[in-house]
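> After the sequence you'll find the predicted model.
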Amino acid sequence: MASALVLDASSGAPLHEQLYQALRTAMVTGRLPAGTRLLATRALAEQLDLSRNTVMTAYTRLLAEGYLVGRHGSGTYVADELPERALSARRAPAPSAARRANPPSLSKRGAVLAAAPPLFPFEQDVSGSTMAFRLGMPALDAFPHELWGRLHHERWRRSWRDTLSHRDPRGFRPLREALANYLATSRGVRCAPEQVLIVNGTQQALSLTVQVLLDPGDAAWVEDPGYPPVRGTLIAAGAALVPVPVDAEGLDVEAANRLRPDARLAVVTPSSQHPLGVHMSLRRRRALLEWAERTNAWVFEDDYDSEFRYAGRPFAALQGLTPDARVIYSGTFGKVLSPSLRLGYLVVPEALIDVFVKARMLADLRSPSLEQAVLTDFINQGHFSRHLRRMRVLYAERQALLVEEARRELRGLLEVGPAETGMHLVGWLPPGMDDRTAAARAAAAGVVALPLSAFRSQTSGRGALVLGYAAVPEPECSEGVRRLRQALG
């Protein structure tokens, strides 16, 4: 055994560390096979001219890590299964016929969720780090990382104890105050800080709303085409989905009333409809609010990227059109700053504050406190408004570049026109061309171009590709368009 161990007295590493490594290597390589009985610590110390404590230290570590096993009254042996083998990935056995015939037992809600279509059926596995043309992603290359890091450091140095002890499930009070002021001046939202709840993004905002306001079997209007996770959230809650067509004026309220006037909730993106980008007309907005008031229903307003309007001021929020509107208003910082920030907000009517706070506590208690505090400083020191102004200019430039490149390179293959709002464009394919096939070809060429049909509940309609441009720098945009031409040509 001792002959298998090589120690270097001139090495700077401690002798017990060298012995540990030598023994471990001998076991892993098979020179000390499983079940081999090791020399006693005193005997090995004598053979290697080491102190017994050095040998005992190495043995103790190998025993603790599972390489050795001790047998009372017998000695110390190499383990039958080394940690490397226990931790290595193993091929999962093929499911047996019995397991396939008897799937795991689920609740009724779990069974509904399991049977639902994938939330993101359109996700494409595109290799590489290209951002062309990923949907819903802000310009990460323009994120103010140095400023954010400085604010992070200053907030931690100034008030780390208060930050660590923050426990309000509604969110950091100064952030809610800053948001209430911002929403009132920039979006026309009617609210006090007490009505603002900080959440982990729009998806959690909708989940809380559905939990509080819908019973299983209740009908809910959803835009068609619309954001697939909205459908997934409602399906998981047992709601009856009512896909409502969207035209140039937004969600067709008259059609919705013909389909299910008894719906309990309408989920809409009125400022920039996702994914078509149209703005809901004032006539439709008033009709929607009147329906909610008349039927005692609610409207969930997803204001996900309303800050990015390139012609005139952003449209006022639906929530602020009338006093006491039956609207749950939601916004997110994921589209403005970074999706990894995981911070969004809800504005709820006063009568619903208590129940929403309870639902928020039961969901996950609260959002990360330090990020909330840093975001508060970012807003109150004027950085947020400056960042928005820079992003509007940058996104307008990137949209114009995409439109120009598409006109030059994709004529006859993809019709891409400008939009007044948003972070993506819809490119229309020639009539009769399947957009899922086109999206698959684009993915094979290294470009993310999502099929519009994946956003639809109905399968009919002209095919199109949804192209995000906000996160795409100029060289990547040009290269992405070139690859699209190759894929579609």
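Sure thing, it's come through. Numbers count the residues shown, from 1 in each chain.

> Could you use CA atoms for every contact and neighbour count after this?
Noted.

> Which secondary structure elements does the longest helix seen in the chain sit against?
Using DSSP state H to define each element, the chain has its longest helix at helix 383-409. On a contact count with 3 or more Cα pairs under 8 Å, 6 or more residues apart in numbering; DSSP states H and E, helix 383-409 meets strand 415-416, helix 474-488.

> List the buried residues in that helix.
383-384, 387, 391-392, 394-396, 398-407, 409 (16 or more other Cα atoms under 10 Å).

> returning to what we had before: which of the helices and strands packed on helix 383-409 is buried the deepest?
strand 415-416 (a mean of 20; mean count of other Cα atoms under 10 Å).

> Please, where are all the strands along the stretch 151-300 of the chain?
Ranges of strands within the stretch 151-300 of the chain are 196-199, 219-224, 240-247, 250-251, 265-268, 298-302, based on DSSP state E, counting those that start in this stretch.

> Give the other helices and strands that the second one contacts.
This points to strand 219-224. Using 3+ Cα pairs under 8 Å, 6+ apart: strand 219-224 touches helix 228-236, strand 240-247, strand 265-268.

> Pasting the second one now:
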Amino acid sequence: MAKSSSFPHLILPKGNIKDGLYYALRDAILDGRLSSGIKLPSSRALAEMMSISRNSVLAAFDRLLDEGYLLTKSSSGTYVVETIPDHLIQIQQDVAHSKQSKPQPLNINPYLESLLPAWKKQSLPSQGEKMFHVGVGCLDIFPHQLWGKLLTHAWRKSYHQLGESHDPRGYLPLRQAICHYVRSTRGINCNEEQIIIVNGIQQAIHLAAYTLLKPQDQVCLDEPGYDSALNIFRSFGVDVHPVSSDDEGMRIPEIIQDYTKSKLIYTAPSHQFPLGGTLSLSRRFMLLDWAAQQQKWIFEDDYNSEFRYRTHPIQALQGLDQQQRVIYSGTFSKMMFPEFRLGFMVVPENLINAFSLAKYYTDTRSSHLEQVALTLFIQEGHYARHVRKVRKACYERQQALIEAIQNHLADILTVQPTDSGIHLVCWLKNNWTEQAFIKKCTEAGLFVQPLSRYCQHSTQKAAVLFGYAAHNPDEIKENIEKLANMLRQDDNANFAGE
């Protein structure tokens, strides 16, 4: 027999009547005013009680039925369900077992555990502390409205494909668009079968380590170099050898002579991170010849190739490779925005299956909707136009930063010349230490990075990195002047106290 009870007084919130009735009924069910198993008035009767249209009641009932709050019984009426849907996902905490337990041994991957102390100390910028943050592109000139329209178009185009089996290598039209683009702009020698869509270059490095390396294998990496690459390799138990650079880029002769057992060489030949050098053509051929003869793998990180302002880039290592020893990687996050986690790899043909398997068992595939939108962004010419716009803006911002440093901080910093990239390396003078200078920058709300962060061993010369792409020239000048004024005030205060 159905429960009976007086129907509670309902207050409809302002706005759409059918939505308001839905929320009023749901809240009454959740707080117990409409108890489990109670029979509701008919839609006609409730409409009369509430002085609203019957269609509004029917719409609210349908929504509550769909979500499992109500059920209908043939020739009987509409009832509140015995088990409220929300109760199925709410866990009653056992207070007796909620006390803090004693720390237990972690027993995690020992290679990863060794990285935890540095990770805990690593400082990340807060929402209000991102000025001069390294690695961030021109967020202010990204076509946000256009991208929103493309996402909507992508959804309409692809929602019916949800649930279908997709290639772990990524959306085929995107792989075809990327293939065409890198062949024409970077001289890459590939077909779409060799393209694998990844969630940024960090995942590309991870997949390379996962696929090609085992603990105690040896890898060569720039010194200073990309800290994420270093720690990804270390997390696999790989021995990483630091290789310094000179005017011709990474010292390839040093690798050939001293690190003959290295299985993989990680390099960013177009714009070495963080110093910004370019690997000379002669050393590129030297590295490729050695890798082919000794069966070594080369991981080419081309994270910054589109940020070149006056000189033409040298053809990518992959395009010069005749023996398919190079794994090439690129990213869109620098040109788009940091949260856009799509990049790509170009793998040798004989590694396609191995890398596809590694990608599948890492995360199955990258986000389908963003892949479709990016395909449209490239195919319709928006990406190429955006690249040209960003290059112009970045060059202006780079010059603004150089001029501001030379005008206000020349007694402290020497700017290292570069024709590419989205950050500047500045060498400290007059016995300034990285720690002391970074402390002053932090006090000024600036997220400047020390060069030592990217070194395996201590550096003899102190330097800092300023990211400039995300800030317009006026912001750059204003903040450099602010820092300079703060430093002068400190100097005057110290002088007065002597």
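Looks like it arrived, so ask away. Quick caveat: nothing in here was measured; it's all calculated off a predicted structure.

> Among the strands of the stretch 151-300 of the first structure, which comes closest to Leu282 of the first structure?
Of all the strands of the stretch 151-300 of the first structure, strand 250-251 sits nearest to Leu282 of the first structure, with 10.0 Å by Cα to Cα.

> which residues are contacting that closest one?
By Cα atoms under 8 Å, 6 or more residues apart in numbering, the residues outside strand 250-251 of the first structure that reach it are Glu223, Val244, Pro245, Val268, Pro270, Gln273, Val278, His279, Met280, Ser281, Arg284.

> Go through those and name the one nearest Gly432 of the first structure.
Set against Gly432 of the first structure, the nearest of the contacts of strand 250-251 of the first structure by Cα to Cα is Pro245 (20.6 Å).

> Apart from its neighbours in sequence, what residue is nearest the closest one?
Nearest residue to Pro245 of the first structure in three dimensions, chain neighbours excluded: Asp224, at 5.0 Å (Cα to Cα, 6 or more residues apart in numbering).

> so what's that neighbour up against?
Applying Cα under 8 Å, 6+ apart, the residues contacting Asp224 of the first structure are Pro243, Val244, Pro245, Val246, Phe455, Arg456, Ser457, Gln458.

> The second structure: which residue goes with that one?
Aligned by TM-score structural alignment, Asp224 of the first structure pairs with Glu223 of the second structure.

> before we move on, the earlier item: relative to the second structure, what is the average displacement of the longest helix of the first structure?
Relative to the matching residues in the second structure, helix 383-409 of the first structure has an average distance of 0.6 Å after the fit, by mean Cα distance after the TM-score superposition for the first structure.

> Could you tell me how far that helix lies from the centre of the chain?
A distance of 23 Å separates the centroid of the chain from that of helix 383-409 of the first structure, by Cα atoms, centre = their mean, to the nearest Å.

> so how much does stretch 154-162 of the first structure differ from the second structure once superposed?
Looks like 2.4 Å for stretch 154-162 of the first structure (mean Cα distance after the TM-score superposition for the first structure).

> sorry, back to before: the helices and strands packed on strand 219-224 of the first structure into CSV, with extra columns for distance to Pro418 of the first structure and mean neighbour count?
Below are these laid out as CSV (distance: least, Cα to Cα, whole Å; neighbours: other Cα atoms under 10 Å):
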stretch, distance to Pro418 of the first structure, mean neighbour count
helix 228-236, 24, 20
strand 240-247, 17, 20
strand 265-268, 22, 24
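
> Out of these, the one nearest Pro339 of the first structure is which?
That would be helix 228-236 among these, by Cα to Cα, at 15.5 Å.

> Now do the closest one: which elements does it pack against?
helix 108-115, helix 202-213, strand 219-224, strand 240-247.

> Could you check how far the residue lying closest to Gly128 of the second structure once chain neighbours are set aside is from Ile405 of the second structure?
Distances taken as Cα to Cα, 6+ apart put Gly445 closest to Gly128 of the second structure, at 8.0 Å, once the chain neighbours are dropped. According to Cα to Cα, to the nearest Å, Gly445 of the second structure and Ile405 of the second structure sit 17 Å apart.

> related to what we said a few turns ago, in this structure the residue nearest to Gly128 of the second structure contacts Glu129, no?
Yes - with contacts counted by Cα atoms under 8 Å, Gly445 of the second structure reaches Glu129, the gap being 5.6 Å.

> Give me the more crowded residue out of the two.
Gly445 (17 against 14; other Cα atoms under 10 Å).

> The more buried one: what's it in contact with?
Gly445 of the second structure touches Gly128, Glu129, Lys130, Met131, counting by Cα under 8 Å, 6+ apart.
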